[in-house]
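Visitor: Sequence and computational prediction follow.
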Amino acid sequence: MGLVFTTPIGTPLDPSNFDKSFKELLSRADISAIRFHDLRHTFATFLIAEGTPPRVVMELLGHSQIGVTMNTYAHVLPIVSSPAVEQIARLLLGQPSTV
């Protein structure tokens, strides 16, 4: 399996250099500091909130058992039908608030 992140010449990227570049990108995009791994959780949370079947989320994340996915993201399930989810979606899409 190949590398996901490499230097311009294809060698493994030093983790500290990647972290520095990631933080610079966040800063330029005016996004609060987060860990790179937090993107994985955001991805999974959005999928679940949009109604993606848990088994599909499990496969996309590479979990070997559905229990891992459900235990990790169970906190998302109660908010799936919440008006807050709709409000966040409107904010992310730049649509006017209904509140």
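Guide: Yep, it's here. Numbering: from 1, shown residues only.
Visitor: Every contact and neighbour count from this point should use C-alpha atoms.
Guide: Will do.
Visitor: for this protein, longest helix please?
Guide: Ordering each helix of the chain by length in residues (DSSP state H) puts helix 15-28 first.
Visitor: then this one, side by side with the first:
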Amino acid sequence: MHDLRHSHTSMLVHLGENPKMIQERLGHANIEMTLGTYSHLYPKQDLDLVKKVDQIN
């Protein structure tokens, strides 16, 4: 089950879906959980964007 969840999330990241939407879909209590778990899936050029999103909360 974990592999399916991770694959699904990987596809959403690859499609450029909003991390907040991914968080809600996964049922994580906060965006830090989602970004901490799946941030390795984001290309390096998107790291600044992830940091900005993290600062909003």
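Guide: In hand now; what should we look at? Only a predicted model underlies this, so the values are computations on that prediction, with no experimental measurement involved.
Visitor: how big is the offset of the helix or strand following the longest helix of the first structure relative to the second structure?
Guide: Later in the chain than helix 15-28 of the first structure, the nearest helix or strand by DSSP states H and E is helix 38-49. On superposition with the second structure, the mean distance recorded for helix 38-49 of the first structure (mean Cα distance after the TM-score superposition for the first structure) is 0.6 Å.
Visitor: Helix 38-49 of the first structure aligns to what range in the second structure?
Guide: Aligned using TM-score structural alignment, helix 38-49 of the first structure spans residues 3-14 in the second structure.
Visitor: on that earlier part again, against the second structure, where does the longest helix of the first structure fall?
Guide: Helix 15-28 of the first structure lines up with nothing in the second structure when matched by TM-score structural alignment.
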